[in-house]
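Trainee: Give me coordinates for this.
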Amino acid sequence: MKDTKTDLFNCGKELFSSKGFKDTNVSDITKSAGIGTGTFYNYYSSKEELFMAIYMEENEKLKKSILKSINTDQDPLSLVKEIMLLNLQGMNSNPILKEWYNKDVFNKIEQHFREEKGLERLDFMYNDFSEMIKKWQIERKMRSDIDSGMIMAIFTAIITVETHKEEIGLQYFPQVLDYLTEFTIKGLTGDVKQDGD
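Mentor: Okay, here's the model as predicted:
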């Protein structure tokens, strides 16, 4: 039996990968899937919703592969730098994830997804990384006077800076990101405070 939703997902993924989000429309996707355009809306409310479903799956695959490839016993600075480098490389090598850097596309998708109340799923490393932060806090490798959720938000902010690299200056950007990461980690690990200290 034909699974129309899966066909739409796969055809959308193929077209978004080859043509990009902006140059792919619903009729391209339905034509590729061999169904009528009206049928698309039985499964997805818009091109944005389909793209976000594909984006989230690709993003999750990348995060899982990063978590499998790293040594979590490293010191926090080395580990976070490695994670950020692997994340940057993974996003740049995946045409779906690379749309994150296309400001017009990302703003449109972000707005759509906020309305759907699902953007919190774009966390830096989901629960696994949050657990790592909590472990570092217990081991006194990271400040525990700052909530682990706030630390996750700080890392998300560093990654989001990548969408502003033109304004920062392309010639400075890689080093700016490196310094931001280093200064943030040193701030989170250099003066480790515990309750009652």
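Trainee: can we go C-alpha only for contacts and neighbour counts from here?
Mentor: Will do.
Trainee: Do a quick rundown of the helices in this structure.
Mentor: Counting by DSSP state H, the chain has helices at residues 4-19, 26-33, 37-40, 47-69, 76-93, 103-115, 126-138, 148-160, 165-168, 173-189.
Trainee: want to throw the ones you listed into a markdown table with distance to Asp197 and mean neighbour count?
Mentor: Output for the helices of the chain, formatted as a markdown table (distance: least, C-alpha to C-alpha, whole Å; neighbours: other C-alpha atoms under 10 Å):
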| stretch | distance to Asp197 | mean neighbour count |
| --- | --- | --- |
| helix 4-19 | 52 | 18 |
| helix 26-33 | 59 | 18 |
| helix 37-40 | 59 | 15 |
| helix 47-69 | 33 | 17 |
| helix 76-93 | 22 | 17 |
| helix 103-115 | 40 | 14 |
| helix 126-138 | 14 | 16 |
| helix 148-160 | 19 | 15 |
| helix 165-168 | 39 | 12 |
| helix 173-189 | 15 | 16 |
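Trainee: Give me the number of neighbouring residues for Gln74.
Mentor: Neighbouring residues of Gln74 were enumerated by other C-alpha atoms under 10 Å; the total is 11.
Trainee: and it, how far is that from His112?
Mentor: Counting by C-alpha to C-alpha, to the nearest Å, the gap from Gln74 to His112 is 38 Å.
Trainee: Then Arg143?
Mentor: In this view, Arg143 and His112 are 35 Å apart by C-alpha to C-alpha.
Trainee: do Asn42 as well
Mentor: Separation of Asn42 from His112 (C-alpha to C-alpha) stands at 18 Å.
Trainee: just Asn127 next, same as before
Mentor: Asn127 is 24 Å from His112, where distance means C-alpha to C-alpha.
Trainee: Same question for Pro174.
Mentor: For Pro174, the distance to His112 - C-alpha to C-alpha - is 30 Å.
Trainee: Is Ile158 in contact with Tyr179, as I believe?
Mentor: No - counting by C-alpha atoms under 8 Å, Ile158 stays clear of Tyr179, with 10.5 Å between them.
Trainee: anything in contact with each of these two?
Mentor: Between them, Ile158 and Tyr179 share no contacting residue under C-alpha atoms under 8 Å, 6 or more residues apart in numbering.
Trainee: this one as well, want them side by side:
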Amino acid sequence: MPKGFSAREKEWIKEKLMTRGRELFCAYGVKKTSISDLTHAAGIAQGTFYSFYSTKEELFFDILEQEEDEVKRAFLEAPVASGNNPKHAISELLIQTFNRIEDNPIFKRLFADDEMENLMRKLPDHKLEAHLRKDNDMLLPVIEKWKRDGVFLSVDSNIVAGVLRSLFLLATQRKQIGAAYHATVSFLIEAVVEQLLVPKSDSHE
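Mentor: Predicted coordinates for the structure are as follows:
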């Protein structure tokens, strides 16, 4: 933990780093933003940065997780069982989630050039593993809520969570997929939902 700062000061410094870091990363990317750029923008000494983060990639990852939490909150709170067509509701929810990701400047920066590869290379394994666990911990309660709300799933909840996680990873492959990206995403969402959900007429057989 950082030494020499009160709890309020630590909170203020970290918030400042994240706010200024978000601005700089969105504008220039992680690779083109230096530690001195970050500390100068935040109004702190350069050495102070290392009391909070080992690398600028770890700061970017914290900002990324903060942005993800907003996307996840909207995903968690969205109703999917209202009406008689949960397949349509879930498909629409997945499309809306993709749109939120695509419109977010931090995600745009992550998917630009080789930022994603650089981030994965620089981050410690334990942070990536914790992130995957956090994703799973978020998705499983959502899936169980769908079940309680009358959405009939054809496979185990853990498989559903894995499929949804894999689907969202498509957003990291936009450049590789190319011009067919949006059509590919729409097709896969439709196919995934069709396979994961049991038709209502079959649910009581």
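Trainee: what's the TM-score here?
Mentor: In this superposition the chains share a TM-score of 0.80, using TM-score structural alignment, normalised by the length of the first structure; 189 aligned residues with a C-alpha RMSD of 2.7 Å.
Trainee: any idea how far Gln96 of the second structure lies from Lys87 of the second structure?
Mentor: Counting by C-alpha to C-alpha - Gln96 of the second structure and Lys87 of the second structure are separated by 14 Å.
Trainee: same thing with Thr39 of the second structure?
Mentor: In terms of C-alpha to C-alpha, Thr39 of the second structure sits 48 Å off from Lys87 of the second structure.
Trainee: which ones are touching the equivalent of Leu177 of the first structure over in the second structure?
Mentor: Matched by TM-score structural alignment, Leu177 of the first structure corresponds to Val185 in the second structure. Taking C-alpha under 8 Å, 6+ apart as the criterion, Val185 of the second structure is in contact with Leu170.
Trainee: do Lys5 of the first structure as well
Mentor: Lys5 of the first structure sits next to Tyr43 when contact means C-alpha under 8 Å, 6+ apart.
Trainee: mind listing what Glu14 of the first structure touches?
Mentor: Glu14 of the first structure touches nothing, counting by C-alpha under 8 Å, 6+ apart.
Trainee: quick one: it from Lys98 of the first structure, how far?
Mentor: Distance from Glu14 of the first structure to Lys98 of the first structure, counting by C-alpha to C-alpha: 14 Å.
Trainee: Tell me the gap between stretch 188-198 of the second structure and the middle of its chain.
Mentor: Relative to the chain's own centre, stretch 188-198 of the second structure is displaced by 21 Å; criterion: C-alpha atoms, centre = their mean, to the nearest Å.
Trainee: make that stretch 127-142 of the first structure, sorry
Mentor: 20 Å.
Trainee: Touching that stretch from outside, list them.
Mentor: Outside stretch 127-142 of the first structure, the residues that touch it by C-alpha under 8 Å, 6+ apart are 72, 76, 143-144, 148-149, 151-152, 188-190, 192-194.
Trainee: what does stretch 20-34 of the first structure give?
Mentor: By C-alpha under 8 Å, 6+ apart, the surrounding residues in contact with stretch 20-34 of the first structure are 4, 7-8, 11-12, 15-16, 36-37, 40, 46-47, 51, 95-96, 99, 105.
Trainee: what do you get if the cut-off is 6 Å, keeping everything else the same?
Mentor: Contact partners of stretch 20-34 of the first structure, identified using C-alpha atoms under 6 Å, 6 or more residues apart in numbering, comprise 7-8, 11-12, 37.
Trainee: now the end-to-end length of that stretch.
Mentor: For stretch 20-34 of the first structure, the end-to-end distance is 20 Å (C-alpha to C-alpha).
Trainee: now Ile66 of the first structure: how far from Met84 of the first structure?
Mentor: As judged by C-alpha to C-alpha, Ile66 of the first structure and Met84 of the first structure stand 10 Å apart.
Trainee: what do we get in the second structure for Lys63 of the first structure?
Mentor: Counting by TM-score structural alignment, Lys63 of the first structure corresponds to Lys72 in the second structure.
Trainee: Now that match. Nearest residue, chain neighbours left out?
Mentor: Closest residue to Lys72 of the second structure apart from its sequence neighbours, by C-alpha to C-alpha, 6 or more residues apart in numbering: Met138 at 7.8 Å.
Trainee: And the one you found, how close does it get to Glu92 of the second structure?
Mentor: 19 Å.
Trainee: Check Gly47 of the second structure too.
Mentor: From Gly47 of the second structure to Glu92 of the second structure the distance is 47 Å (C-alpha to C-alpha).
Trainee: Repeat that for Asp125 of the second structure.
Mentor: The gap separating Asp125 of the second structure from Glu92 of the second structure is 34 Å, by C-alpha to C-alpha.
Trainee: again, but for Asp113 of the second structure
Mentor: From Asp113 of the second structure across to Glu92 of the second structure, the span is 29 Å (C-alpha to C-alpha).
Trainee: Next: Leu59 of the second structure.
Mentor: With distances taken as C-alpha to C-alpha, Leu59 of the second structure is found 32 Å from Glu92 of the second structure.
Trainee: and if you look at Glu11 of the second structure?
Mentor: 38 Å.
Trainee: likewise Ala74 of the second structure?
Mentor: Distance, Ala74 of the second structure to Glu92 of the second structure, by C-alpha to C-alpha: 13 Å.
Trainee: before we move on, what about Phe75 of the second structure?
Mentor: For Phe75 of the second structure, the distance to Glu92 of the second structure equals 11 Å [C-alpha to C-alpha].
Trainee: Equivalent analysis for Asp202 of the second structure, please.
Mentor: Distance, Asp202 of the second structure to Glu92 of the second structure, by C-alpha to C-alpha: 22 Å.
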